[in-house]
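Peer 1: Sequence plus predicted model, see below.
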Amino acid sequence: MDWDKLRIFHAVADAGSLTHAGETLNLSQSAVSRQIRALEESLSATLFHRHARGLILTEQGELLFEATSSMSRRLDAAAARIRDSEDEVFGELRVTTTVGFGTLWLAPRLPALYAQYPDLKIDLMLEERVLDLPMREADVAIRMKEPSQADLIRRRMMAVRMKLYATPEYLRANGTPESLNDLASFRLICQSVTATQVSAGATLVRELLSHPVRSTFTVNNYFGVLQAVLNHLGIGLLPDYVTEDFTDLVNVLPDVQSHEIPVFLAYPEELRQSKRIAAFRDFVLEEIIAYRKSRSRADSATLG
């Protein structure tokens, strides 16, 4: 099968238009059209339905586009590995993690990484959906459970627990609960039990809501919960790592907490030699070591 025709087919399928594909490939519309017709003839199949608004893949076209997409991802991976053979750390690194961890823990620390590697280009993808690393939807992932996909290098980085926090201002105005039953006099801020979140967090939310609560405010991510807590709206259920950057927050009902939530860093086996991933991995490890030391000092001060 002609590789050049496949490249042109992929561009047309991706753009949905002969004209737009031609602009991307620096080819005329007629040249692109001829190549597509030749490919269809060689396969004895119609790859596109022609419509006034553009082109739509046929069932056979969808099968071929899936194959060319896989080829494109593999070529991108090969190009990344070739670039990573250089001594310098540069280029794009696609990192995926949850909205909460990405906004509250990772993003505030990235200036230090950019200071080390100013030519790095990080594409931070924050979503609860688990992206497919072997299919190159992302280069590296930080996940709140051990990845189950094959052919991944994975490392447990830290552990998180969900706890209840409030500002001193809110507690001065409303008092401090001494038991879960006291929540009947307070506003609880948390994710909805139906929101996508780690199972340990959802379990604790259900437990808290099984007690009488005066008022609730639910948000679909922890960044929103934190903003509501910082603005003195109530007592919020948050990951315990927020206290390093928001030291004024008070841990309410310290004995109430979720089960331990492991945090894993993972990336495809084929990117084992990637200098960009190694730089990012080592940076995250250094930040976690610093975080652990800070937590240890804080715990010692509390016990003292």
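Peer 2: Perfect, thanks for sending it.
Peer 1: going forward, measure contacts between C-alpha atoms and count neighbours the same way
Peer 2: OK.
Peer 1: And the helices in the stretch 151-300 of the chain?
Peer 2: Ranges of helices in the stretch 151-300 of the chain, per DSSP state H, counting those that start in this stretch, are 168-174, 199-209, 222-230, 242-245, 275-303.
Peer 1: putting a second one here so we can go through both:
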Amino acid sequence: MDWDKLRIFHAVADAGSLTHAGDTLHLSQSAVSRQIRSLEESLNTTLFHRHARGLILTEQGELLFDATQSMLKRIDAATARIRDSEEEVFGKLRVTTTAGFGALWLAPRLAKLYESYPDLNIDLMLEERVLDLPMREADVAIRMKEPSQADLVRKRLMSIRMRLYASPEYLAAHGEPKTIEDMAKHRLICQNPSSAQVSAGMLLIQELLTHDVEQTLTVNNYFGVLQAVISNLGIGVLPDYIIEDFPTVVRVLPDIESGEVPVFLAYPEELRQSKRVAAFRDFVQEEIMAHRRSRKAMGAD
């Protein structure tokens, strides 16, 4: 089967339009249309339903699109490995992690990585969904539990805990709780117990809610919880790694915290020799060590 036709088919299926695919491929709409028609004739099937709003894959088209997508991921992986045989660290590195860790801890530190490797381009994907690394949905993952997927290189980076924090202004206006029962007098800011989050955090929130807490503000990520805390809205459940970058936030009820949450860095076995991955891995490990030293100096542990 002609790979060029498959490449054009994939671009059309991805764009849902002959015109948009042509723009991406630097081909005219008529040239793209001829290639699709030729591919359909060679397969003796219809790959697209034509509608006024664009092109929709037929069942046969879906099957072919799945195959071409898998092929392109393998080509991307091979290209990355070939490029990584060079001495320089350059190109795109797709990193996935949770919204909280990515926005509050990782992103503010990336300037140091770019200073060392200006030709490295990070594609930071912040979501709670666990992306499939062996299928190259991402190159590197930082997750709040040990990855279960096979054929991954994994390294435990650190452990975190969920704790209670408030702003000095809020505590001055509403008083500081002395016992967990005192939380009934305060607004609790946290992730909704049913939202995607680490189980240790969910268990802590559930425990707090059993103490007659009537005022709550729930947010679907820790960045939102932090913004509410520093805006003096209440007492928030937040991961302990925020303290270094937000030193004015005060920990309350220091005896109350979640269980330990391990943080792992993982990447596919096939990228073990990747210089881009190695550069990112070493950078994160160095920042973790600096983070630990800073926490120890602050007495945060």
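Peer 2: Happy to help now that I have it. Bear in mind the structure is a predicted one, so any value in this text is a computation, not a measurement.
Peer 1: Give me the TM-score for these two chains.
Peer 2: Superposed pair, TM-score by TM-score structural alignment, normalised by the length of structure 2: 0.95. Supporting alignment: 301 aligned residues with a Cα RMSD of 1.5 Å.
Peer 1: Pick the most buried one from the helices of the stretch 151-300 of structure 1.
Peer 2: Of the helices of the stretch 151-300 of structure 1, the one with the most neighbours on average (mean count of other Cα atoms under 10 Å) is helix 222-230, at a mean of 20.
Peer 1: Can you classify the residue sitting furthest away from the middle of structure 1 by secondary structure?
Peer 2: In structure 1, the residue that sits farthest from the middle, by Cα atoms, centre = their mean, is Glu41; the gap is 42.7 Å. Put simply, Glu41 of structure 1 is helix when judged by DSSP: H, G, I helix; E, B strand; the rest coil.
Peer 1: which residues of the stretch 101-250 of structure 2 fall in strands?
Peer 2: Taking DSSP state E, counting those that start in this stretch to define them, one finds strands in the stretch 101-250 of structure 2 at 120-126, 140-143, 152-160, 162-166, 187-191, 215-219, 235-239, 250-257.
Peer 1: To Gly201 of structure 2, which of those lies closest?
Peer 2: strand 162-166 (5.8 Å; Cα to Cα).
Peer 1: other SSEs contacting that closest one?
Peer 2: Applying 3 or more Cα pairs under 8 Å, 6 or more residues apart in numbering; DSSP states H and E, one finds that strand 162-166 of structure 2 contacts helix 199-209, helix 222-230, strand 235-239, strand 250-257.
Peer 1: on average, how far is it from the matching bit in structure 1?
Peer 2: Strand 162-166 of structure 2, aligned to structure 1 and superposed, deviates on average by 0.6 Å (mean Cα distance after the TM-score superposition for structure 1).
Peer 1: what angle sits between that strand and strand 250-257?
Peer 2: 150 degrees (axes from the mean of the first three to the mean of the last three Cα atoms, to 10 degrees).
Peer 1: neighbouring contacts of strand 162-166 of structure 2?
Peer 2: With contacts defined as Cα atoms under 8 Å, 6 or more residues apart in numbering, strand 162-166 of structure 2 is touched by 200-201, 204, 229-230, 232, 234-240, 249-254, 256-259.
Peer 1: Please apply the same query to stretch 272-279 of structure 2.
Peer 2: Residues contacting stretch 272-279 of structure 2 (Cα under 8 Å, 6+ apart): 80-81, 84-85, 87-91, 93, 120, 139-140, 153, 271.
Peer 1: can we see that at 7 Å?
Peer 2: Arg81, Asp84, Val89, Phe90, Leu93 (Cα atoms under 7 Å, 6 or more residues apart in numbering).
Peer 1: same check, this time on stretch 192-203 of structure 2
Peer 2: Here stretch 192-203 of structure 2 makes contact (Cα under 7 Å, 6+ apart) with Glu128, Met144, Met162, Ile205, Gln206, Thr218, Val219, Asn220, Ser258, Gly259, Val261.
Peer 1: What's the end-to-end length of it?
Peer 2: End-to-end span of stretch 192-203 of structure 2 (Cα to Cα, to the nearest Å): 11 Å.
Peer 1: can you give me how far it is from the chain middle?
Peer 2: Computed by Cα atoms, centre = their mean, to the nearest Å, the chain-centroid distance of stretch 192-203 of structure 2 equals 17 Å.
Peer 1: Perfect, I'm done here.
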